[in-house]
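Participant: okay, sequence plus prediction incoming.
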Amino acid sequence: MQEHLKFYINGEWVDPVTPKTIDVINPATEETFAKISGGSKADVDKAVAAARAAFPKFSQTSKAERVELLKKILTVYQKRVEDIAQACSSEMGAPIGLARSAQAGAGMGHLAATLKSLEEMEFEQQRGSSRIIREAIGVVGLITPWNWPLNQIAAKVAPAIAAGCTMILKPSEVAPITGVLFAEVMHEAGVPPGVFNLVNGDGPSVGQVLAEHPGVDMMSFTGSTRAGIIVAKAAADTVKRVSQELGGKSPNILLPDADFETAVARGVYACFNNSGQSCNAPTRMLVPADKMEEVLAIAKATAEKHTVGDPTKDATMMGPVVSEVQFKKIQGLIEEGIKEGAKMITGGPGRPEGLDRGYFVRPTIFGNVSNDMIIAREEIFGPVLSILPYDTEEEAIAIANDTVYGLSASVESKDADHALRVGRRIRAGQVRMTATAWDSFAPFGGYKQSGNGREFADWGIHDFLEVKAIVGYEGTANL
């Protein structure tokens, strides 16, 4: 049994003010494998005080100093990649191959992208008789989710460091061990005391307290739209900036000229990646009505190639979903799809054959879905794909936009210019074109109820900066 019962505050591992433990469950075994401490307002107060004390000096460090610090963090992170991957696999069920390449790899990618962006960024410019200065916003509260823990920790911590901010991180209490390991990375890299602080705990006891705290200047939150609304309301009384990356119900439009054999398979894999637990998963596949039967056959064959099981085995493609709560929610929504009359193509309720414990979900595909069905409107956050027909391109675009979300979308076509024209009309923060690789330098964030603000590389750094105008200065100092 692992025990991680201390918080990282002011450069030291410290005991919680009031001891309280939280069990961390391995979703593949349903057994407790670790314990963490749950924080309180008193712990948040200590962390905020440390961050505020560190801010005046750290905010005045030079860009060169922060570049060197990020380089050290990246170097230490690279040494700990296997530890991070193993922890990620245990705490949220990611297959170990995915945990190494994508989960731990995403953190490394964001550190590297932020480092490169910081090296190229200018924080001052002269505009006529005014000096425009971009400077650190202050003390920031960071709340990160369980589904891509290192992706979101690195995508917030790295740009906050680059901007000159000090911070308090609250990882998800469902998958907190990777956050503890990240704190160890920060300590070994020599991050100055108080610049980075970690307080574990649940949303009401730590997250909401951070959002309400008058000593916190900004909140950066990734999670559900429901929780994001709570954070925004809690932050409103102190008029702090709130940056949010929230839910999604992303459309994947296959235009009539797409290569359906490859496009459908690619869409299925993208939807089921990470057991479907990605806010930008393309969970609504929109296909020409006259291609529906062909698409369903390809999708069924692709889904049934997915090996579901023990995440410690290299051959496993899909592990469990993260918790009993998520498992029950997904099962309920699959049942809802059946009741609403969607055509079950493969999968369905219950665990995959041969698995009688663990929060494993059968890779599930529904065909002939209409966009008013619950399975087409709610974020399921599991390996469930809805395939919807359309008759015209205009109808496809209308269906794609008929959602409260606007985080991501995909367009498949052999004609890149055609895909671009369609992509321009989709109300989403990111539109991925045919076979596009992940881009850590592209802005990531949503329209509508998918949030506000943008993350990754220089876009993320700008989120943590304030803009100051010094009017009447016409010199050239430091330019």
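Facilitator: Cool, the structure landed.
Participant: going forward, measure contacts between C-alpha atoms and count neighbours the same way
Facilitator: OK.
Participant: list the contacts for residue 14?
Facilitator: 6-8 (Cα atoms under 8 Å, 6 or more residues apart in numbering).
Participant: put this next to the first one:
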Amino acid sequence: MNDLTINTAIQTALPATFLGRHLIDGNWVEGAETFQRVSPSHDTVVSVSAKGDAAVTADAIAAARKAFDAGVWSRISAKERSAVLLKVADLIEANVERIAVQETLESGKPISQALGEVAGAADLWRYAASLARTSHGDSHNSLGADMLGVVVKDPIGVVSIITPWNFPFWILSQKLPFALAAGCTVVVKPSEMTPSSTVMMGELLIEAGLPAGVCNIVLGHGEPVGSVMSTHADVDMVTFTGSTAVGKMITEASAGTLKKVALELGGKNPQVIMPDADLENAADAATFGIYFNVGQCCNSSSRIIVHESIAEGFVARVVALSRKVKFGDPMDPDTQVGAIVTAEHQTKIDGYVKEAVAAGAKLELGGGALSVEGLGPQFYQPTVISNVTPDMPIAREEVFGPVLTVLTFKTLEEAIALTNDSEYGLSAGIWSNDIHTCLEYARHAKAGTVWTNTWMDGYPELAFGGVKQSGQGREIGRYGYDEFLEVKSLVMRVGRDSRKPWVKASA
């Protein structure tokens, strides 16, 4: 462990403990009970939040329903909605540091990555604003001389938005502005581990002039808050990002009211490394893909599938780079990998590693807790494991930590088969200088996103989501926007009535 790159604690003044409240019908609401968040990196209380119950959740849903039915948002012009979203984008950019610092303290991610996440979210709001003004339906003028067909898109109604702890501000911004652009009203529940940036978003929405009741925020746990949001009859849609297990629970819970459900769930994402690839760039991308956001990322490239002829050298490259990645104090701008979100999750990560080694896998680097001087115990070493077989749990299940597994292949067909030999299908990638190889892989990889000679590049214009047990529906892009709309057909007879009567008039 002495040859790793570790950033010890720096002297930095932490902000005052953040006090989070519910936002219901435009009012900040205290909670009868509260809960605390202890920073995984600094082991100190960084937020105290109101703890929601079934009653306060029902109040939030009622406020969203009332606002939607009154049309204070759903029936105003797209120009007016767009103007509010653009104000929010400007306000996000004016508050980047304040939001990012709180997110770093609650999640354990490096401050540099939190700053990028928050600042980048503004672009999602601006793109959603553009969709509000450019969205349109269809007209059909070819149905006959006296018929006109028009297809319109209406907002789906009240949307429950449930977000995770790993990218609390970014993932909220993958959902909320698109729902608002469509004319929906919403109830938001952030993870109880990272609630504060969502409350800060609520402050910005009020400042931007969003009408009361259009966006409501309830803090608390999945039971009862998330459960009520998933089952309530006045909710028309649930959009959730998180684990596949919880996604299945939400689908089952929502079945009683047949509400629409959109899910962005787990991933076991591979990068395939061909012999003709740019190995220097591929190794750098593999290293980035596994350690970004402490490996706690649904898009983490936790599987490397490398051609057997170059496997040994490629693994050596990744191990050498891993030793240079800066682990440690997430408040240090130079840190690249911060803390694991909870002690329980760290134990789970370590369990996967120990089980794999016991089954015959080779530990190339790491494997175990990482001690960072001056900070708490929730850090894990950069870990690379080779000699992994496809049947091992570490090769099949989402570890969600800085742990890279290495598998090998002989042919492209075998690489594609290994890619698809998974319950998940969120993203995949291939590295090759042969465009035909890249296209062949992209056509056959069962994933919502396929990257070629890059990893984790994304844009607001491009839809994001998975197949199989990685979820259903799409986020961002025009396809993500359309998730919040219902299609309605208007069939109109115009001009002279030329119908033949179905019932003849009596003589």
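Facilitator: That came through fine. Given the structure is predicted, the values throughout are model-derived calculations rather than measurements.
Participant: TM value for the aligned chains?
Facilitator: With the length set by TM-score structural alignment, normalised by the length of the first structure, the two chains reach a TM-score of 0.95; 472 aligned residues with a Cα RMSD of 1.6 Å.
Participant: one step back: just the contacts of residue 14 of the first structure now: which is nearest residue 471 of the first structure?
Facilitator: Nearest to residue 471 of the first structure out of the contacts of residue 14 of the first structure is residue 8 (Cα to Cα; 41.2 Å).
Participant: which residues touch the closest one?
Facilitator: 14, 183, 197-199.
Participant: kindly report the same for residue 352 of the first structure.
Facilitator: 308, 360-362.
Participant: of those residues, just the buried ones, ChimeraX syntax please.
Facilitator: Listed next is the ChimeraX selection for buried residues among the contacts of residue 352 of the first structure, using 16 or more other Cα atoms under 10 Å:
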select :308,360,361,362
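Participant: counterpart of stretch 352-366 of the second structure in the first structure, which residues?
Facilitator: Aligned by TM-score structural alignment, stretch 352-366 of the second structure falls on residues 333-347 of the first structure.
Participant: distance between the ends of that stretch?
Facilitator: Stretch 333-347 of the first structure has an end-to-end distance of 13 Å (criterion: Cα to Cα, to the nearest Å).
Participant: now swap in stretch 158-177 of the first structure and tell me
Facilitator: 19 Å.
Participant: what helix or strand is the residue mapped onto residue 159 of the first structure from the second structure located in?
Facilitator: Matched by TM-score structural alignment, residue 159 of the first structure corresponds to residue 178 in the second structure. Residue 178 of the second structure belongs to helix 168-182 when assigned by DSSP states H and E.
Participant: quick one: list the elements packing against that helix.
Facilitator: helix 78-94, helix 111-134, strand 158-162, strand 185-189, helix 196-208, helix 477-482 (3 or more Cα pairs under 8 Å, 6 or more residues apart in numbering; DSSP states H and E).
Participant: most tightly packed of these?
Facilitator: Counting by mean count of other Cα atoms under 10 Å, strand 185-189 has the highest mean neighbour count of these, with a mean of 30.
Participant: what's the mean distance for it versus the first structure?
Facilitator: Compared with the first structure after fitting, strand 185-189 of the second structure deviates on average by 0.2 Å (mean Cα distance after the TM-score superposition for the first structure).
Participant: before we move on, the earlier item: which one of the contacts of residue 14 of the first structure is nearest residue 433 of the first structure?
Facilitator: residue 8 (41.6 Å).
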